[in-house]
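Trainee: Let me see the structure of the following:
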Amino acid sequence: MPVEIRVGPPTITISQGRTFMVTTQGGEIEPNTDQGVYSMDTRFLSYYKIYLNREPLKRINASQLTFYAARYHLTNKDAHTQSGTFAKDTLGVTINRIISEGVHEDIEIANYTGVHIKFILELAMRSDFSDLFEVKSGDIVQRGEEQTTWYAKERRLRTTYDNKDFHRAIDYCVLNDVVVGYANGRVYFDIELQPNEHWGTCCEMILEHGQKIQRPDSRICSRSHTHHGKTSSGSVDKQGQKEIHYDFDERQARWRERCTAITTSNNDLQRMYDQAIEDMGALRIYDMDVSDEAWVPAAGVPWFVTLFGRDSLTVSYQNMAVAPGFARGALQRLAEHQAKERSDWHDAQPGKIMHELRVGELSYFNVIPFNPYYGTADATILYLIVLSEAYRWTGDVQLLTEFREVADKCLDWIDHYGDLDGDGFQEYKTFSSVGYPNMSWKDAEYAVVYADGTQVKQPKGTCELQGYVYDAKTRMAEAFRVLGDEARAKALEQQAQVLKERFNMIFWMEDEGCYAFGLDPEKKQITSVASNTGQCLWSGIAEPEKAKRVAKRLLQKDMYSGWGIRTLSYKNPSYNPLAYQLGAIWPQDNGIIAAGFKRYGLTDEANKVIRGVFDAIERFDAYRPPEVFAGVQREGANDFPILYPGGANIPQAWATGSIFHMVRTMLGLRADAPNKRLYVWPTLPDWLPDMELHHLRVGQCLIDLRFWREGSVSRWTVLDRRAAKHGTHLAKEDMIEVEDDPERLNALT
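Mentor: As a prediction, the model looks like this:
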């Protein structure tokens, strides 16, 4: 029997909304790292250490309990106190943390020494109030004034930061009536315990930004705030406890009820999918919800807990068959930030959809242009694709009506700003002095390289951008036809067809059997073999014979690692499997490529990519895919994937969403809610013999489906159809009909 291997980061992260905490496995925050307590793009706590009589504690073990809670078990080293000496491993120290808008922590100590003891527990804390961008860059500059005050009567340590009218503060409050003081930068507790006696207290971190104060939910505390913190039994004092009530659990339960569920005999996939549902709910930014039916996802925890353009839209697309509310929320919030005028500092032009919104100190004072920043070449195009996809899954023509003006401005941006030189192709270039050198989804500074490994200068246009435009204009032709504008629809269809023909002539590399990475400033091909070429199949811009050759090329060993398709061929001199986008593997990228393979009838190829990525996810802690992982070649069945050394977001929204996207690809789900149809084209691999979908929402209908393999053939049947709104009845003509996808025959031929 092979040994089960689990791969995970060396830290523990808990989060809720836009507040998160990153610690060591021992629950501490080490100096000179990116650990800490963060909210609103500010690090409120940058150092946290626990001491017993000035000696650090030892970690026994620890775990994240749920996305918002963690538990740490610690013990002592040999301790020398005024009352005597007690041996190592004779005190049990447990810290429970729950994060909401602030952080609540319960500290409990059990005396297993067998004797009466006295000691001092110390908590050392410091705050640097650094902007998140400074933390990640490692270049932290002190700008404002900090002040720390201990309020003894209130048992409260307050540290404030002020830079002109920019204000941040953190209060560390001891809630129980215990003996506590503050000296030498440490909150200390004088503790005296009899054998087998327990001591405990509740504490909370209250975060303050501007005029807003973020407190932990008072209902999450399990102790009475007036209790003296001691018990003489081996368990927590029941008289000092309150019933625990978590709003987050109720919200998460409501979220799960709304999502499409699966059941399958493949236990790994079952656990992977269920964890993805949990993580996607955890990534909701609740204070950005548009309504109870329209939500916004954070891009990732811990570093991308904010509104993004490309990420929010990609996640919305991935979630369409699971939770279409993300699309409604993303479309609304991004429309609110659509650029109205040109601002070179922000890389904004009229009609452009934003890239990233930040509210930290650097953005507040406009030191960086992230309030918001528009340095993305694809978000504006993806907005149109997601608008169309949301219409196809919901059948809600009001979406097209409501966002028609936004869509018009997006199309205008594509033609006049996305196409910088009027040649019909998309190119990008930063106009900001601190702008991104790369603005496609591969936005690392070094990501776009020639075949000799040298960097490509701006302006440049990557191949997948052209495919996105083809798809967007094809979809918008459908939308304008629905809205009664036939002339606009025909014009968009013609533009899309011309683009497809020119793209297949100019971007194709006959010798490599795939599309060029892009075009450089001289309109010459960037002849590197990169994963971008696979995304051209997802958009449908590839000609069928070329699509087959692209799939064959991407599955050669220099591109396919066994865990998925690399971002760049290992034959390229700049290849580095440990680098962000020079050979690493991205689950979201692979999900898009697999969907593209399936679109052209390349089902075995699609399933091979999916199997590789799923094999990797099975080996990550708790079945949670990181944003990116190393592209090192897989070596046998007992191997495991290597984490990206730069520290990837876990969970990360579009990595998590890739699981939904790949399941949808294997089942071949394609919605046409306006015409009351759901098309299916299941191609289950041999490792997935069966699957059921429960309460899949299409239009106003919930559908349960069963899929299974008979030999090498995939079958399906409808188990149930009903109204999505509880207690209502759908007329027969409004019920969604499920059919074999007629496009399957086109793809196979």
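
Trainee: Please count neighbours and contacts with C-alpha atoms only from this point.
Mentor: Fine.

Trainee: Isn't Leu465 up against Trp441?
Mentor: No - contact status for Leu465 versus Trp441: not in contact, 9.3 Å apart, counting by CA atoms under 8 Å.

Trainee: Looking at these two, which has the bigger crowd around it?
Mentor: Ranked by neighbour count (other CA atoms under 10 Å), Leu465 and Trp441 place Leu465 first, with 26 against 19.

Trainee: helix, strand or coil for the more buried one?
Mentor: Assigned with DSSP: H, G, I helix; E, B strand; the rest coil, Leu465 falls in the helix class.

Trainee: Find the residues that touch each one of Leu465 and Trp441.
Mentor: Counting by CA atoms under 8 Å, 6 or more residues apart in numbering, the residues touching both Leu465 and Trp441 are Asp378.

Trainee: The nearest residue to Trp681 once chain neighbours are set aside: what's it in contact with?
Mentor: Spatially, and ignoring its direct neighbours in sequence, Trp681 is nearest to Gly668 (4.2 Å; CA to CA, 6 or more residues apart in numbering). By CA under 8 Å, 6+ apart, Gly668 lies in contact with Tyr679, Val680, Trp681, Pro682, Thr683.

Trainee: structure for this one too, so we can compare:
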Amino acid sequence: MTDTATALAAFPAPGAPSDENLPQYHIEAQHSLIERPLRSLKHGDAFAVLDSYGDIGVFPGPEGLYFQDTRFLSRLQLTVEGQRPMLLGSVIQDDNGALSVDLTTPDIRLDANDETSIPRELIALERTKFLFRGTCYDRIGLRNYDTRPRHLRLRVSFDADFRDLFEVRGSNRPRQGERTVAVTGEDEVTFRYAGLDGRARTTRLCFGPRPARIAEEFAEFEVRLAPGGRASVFVRVVCESTQADQGAGRLAAVGSALPPTSPVYPKPLRAQVHPKGEGMTFALAYRDARRDLRAATANITTIESSNDQFNEAACRSTADLYMLATRTPHGIYPYAGIPWYSTVFGRDGIITAMMALWIDPEIARGVLRYLAATQAKTVDPAADAQPGKVLHETRNGEMAILGEVPFRLYYGTIDATPLFVMLAGQYFEQTGDRATIEAIWPNITAALAWIDTYGDRDGDGFVEYARETEKGLANQGWKDSHDSIFHADGRMAQGPIALCEVQGYVYAAKRGAAKLAAELGHAALSERLKAEADRLRTAFDKAFFLEELGTYALALDGDKRPCAVRSSNAGHALFTGIALPERAARVAEALMSKDGFSGWGVRTIAQGEARYNPMSYHNGSIWPHDNALCALGLARYGYKREAARIFEGQHGAALYQEGRRLPELFCGFVQRKQRGPTNYPVACSPQAWAAVAPFAFLAACLGLELRHDRNRIRFRDPILPGFLDEVLIRNLKLGGSRVDLLLHRHGADVTVNVLKRRGDAQVVLLK
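Mentor: So this is what the prediction gives:
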């Protein structure tokens, strides 16, 4: 990456500034996350950010073991005879189930006697780490390849700071709770934190075999290895968070309004430790974790192609999606990303579910049910909430519970509510799951009422946003940086702001809700929604389309003046269908121009605009999910070649990423020969809506449509990009039908062969 990108000091999280130089809720960064490769693991509400050794906190950074938005372990380092082992290899397993690290001892000189020295590369260390049910398991296997016995001192050093995730991101706090640590057994150390929020948080480190020495900051083992001999050391880190007696009454009232977000599995208990020791406990947990992963993906649609590199990328996408997917009492919900957004986000979850709908509709079902259960019911300015509004974000950390940040249950998003209705329509169109739609129908109608009342602040037919308090987010679309909505001369737009893409989401929401209303017997409501959608489409074209730009304005400000800026937001107008057919060609041209398209993807803001900066978070960068929606939009209007170009650019970018993983975003510099894209210094990776983007790209190029009401799987004018000759789709679901399909490219044409069919769904190729 470039030096200028590395030098970035901070980037805006979902937040807004008190001034342009200090973004609100920013993420502080003095180092790029890509300077040292990091490894991420996740299960349920726990996630770990580790260095390549599997250690935590050796250098400053976001490393840690986190549980419910708190860092439960801030340091964990393995040393042998006081020295760090030499790294041979480090890789997250293909299914994200565990981290595997190969190490060896360096040259170790214990004293002046060469007989006691250990030359390097004689002792192999194999480290395996994984998360399961709020616990981090760590096995350190040793093997002696020497012809003589060896005796080693192995030390594991540790600490737990219990810092809130927002503190790790850079927020300062005037006060914190009380932390204590004690050796609580011959093989156990316990850290406790009495939070100001009345919660007791505990980190318990359990070791096996029994350490030779144990203290509040380390455990030391004497390891004797015969020639060719093996040994193992086990470290188990248990994270627990419980309501303390102090302040329980005060917090119980607040907590009663919270959604049951905890994963549906039992908490780790001492009784679950196997009587044969930590080795057997590790083995059984590892077995159960693997079974859990296999069960999560047992019935999904899978993709295999003639391109091995794309197959690797597709497997990585699947693994990332299901690592981020968390079981809740309402179903599966994909958490947004690691490290900063490992929680429920309304917008992210909905868009992820939309793009994954043809792969696994159960994700959409879980997202709809969860967001219905957490839909706002009252007016609460501090949470930017009004009746019918859909959740933006929820946090369970101390700062959120205390109100130091507003995100415990926060509704400051303008787009999640129409997107929720839009997803409901798409979900029913594909699945015909009437029971789910009937169950959430009151939530759909409440969301529609919010759109027309609180969403449309001035009654002009457009949905606008403005935060209710200074703590809330100033910009509330997906481009929520403090400087992301501006006029052609660079001046910041003043609210209330009507975003281009949000009007499209409202249009699609009303069209989809009209079909649902008709299905449920509400004919008058159906006709009213269709008429409202048609009026919105006409008004949108008149207010937003700018002839001089040949595309739609980024937004309208509070005085209804258009922000005459070329942006990727216009691609969302194609995605939702609000764009008039006669506008599509010019919008496509603007998106794919040299200013809009870098070669790797469509930029968020076109090159040449006043605030264009290819290293910024939202003003010239490239986001895979944004490009996926643009590609789907282009394909909707018949611009398949342009969609395929975006697919090719994004696939090419993935080839330069470790593990073929598309990150949250990368920089918008132009594509150059024999060089990969420039990475964004602190992008989340994995990120849910980036993970599913390859599935959306493929669906766009294939023109894939699944209609339950017609019992039809249709490929509308399909094409395949140049790097794919064949695509095999297995277990594609429509209602009770399952089909396996082989698509083959013959020059510019694509054929579809049904290899296996269960059920009576029709497969149609339409040219």
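
Trainee: Closest one of the contacts of Gly668 of the first structure to Glu737 of the first structure?
Mentor: Tyr679 (8.4 Å; CA to CA).

Trainee: Looking at the second structure, name the residue matched to the closest one.
Mentor: Using TM-score structural alignment, the partner of Tyr679 of the first structure in the second structure is Arg714.

Trainee: burial of its match, as a residue count?
Mentor: Arg714 of the second structure has 18 neighbouring residues, counting by other CA under 10 Å.

Trainee: so what's it up against?
Mentor: Here Arg714 of the second structure is in contact with Gly703, Leu704, Glu705, Leu706, Val763, Val764, Leu765, Leu766 (CA under 8 Å, 6+ apart).

Trainee: List just the nearest of these to Gly571 of the second structure.
Mentor: Closest to Gly571 of the second structure out of those is Gly703 (16.7 Å), distances taken as CA to CA.

Trainee: just to revisit the earlier point, out of the contacts of Arg714 of the second structure, which is most surrounded?
Mentor: Neighbour counts for those (other CA under 10 Å) peak at Leu706, which has 23 neighbours.

Trainee: Contact partners for the closest residue in space to it that isn't next to it in sequence?
Mentor: Closest residue in space to Leu706 of the second structure, ignoring its immediate chain neighbours: Ile713 at 4.7 Å, by CA to CA, 6+ apart. Going by CA under 8 Å, 6+ apart, Ile713 of the second structure touches Leu704, Glu705, Leu706, Arg707, Leu734, Ala761, Gln762, Val763, Val764.

Trainee: With adjacent residues omitted, what lies nearest to the match of Tyr679 of the first structure?
Mentor: Using CA to CA, 6+ apart, the closest residue to Arg714 of the second structure is Val764 (4.7 Å).

Trainee: how about that neighbour, what's its partner in the first structure?
Mentor: In the first structure, Val764 of the second structure lines up with Glu739, judged by TM-score structural alignment.

Trainee: got it, and Thr551 of the second structure?
Mentor: Thr551 of the second structure maps onto Cys514 in the first structure, by TM-score structural alignment.

Trainee: The residue nearest to its match when sequence neighbours are not counted - how many residues pack around it?
Mentor: Of all residues not flanking Cys514 of the first structure in the chain, Val550 sits nearest, at 4.7 Å (CA to CA, 6+ apart). For Val550 of the first structure, the neighbour count with other CA under 10 Å is 23.

Trainee: The second structure: matching residues for the host helix or strand of Val550 of the first structure?
Mentor: Secondary structure assignment for Val550 of the first structure, by DSSP states H and E: helix 544-554. Matched against the second structure by TM-score structural alignment, helix 544-554 of the first structure falls on residues 581-591.

Trainee: How about residues contacting the matching stretch?
Mentor: Residues from elsewhere that reach stretch 581-591 of the second structure (CA under 8 Å, 6+ apart): 550-552, 566-568, 570-571, 574, 596-597, 602, 634, 637, 639, 642.

Trainee: mind listing the helices for the stretch 51-200 of the first structure?
Mentor: Remark: helices assigned in the stretch 51-200 of the first structure by DSSP state H, counting those that start in this stretch are 132-137.

Trainee: Just give me the match in the second structure for Pro645 of the first structure.
Mentor: Checking TM-score structural alignment: Pro645 of the first structure goes with Pro681.

Trainee: Good, wrapping up.
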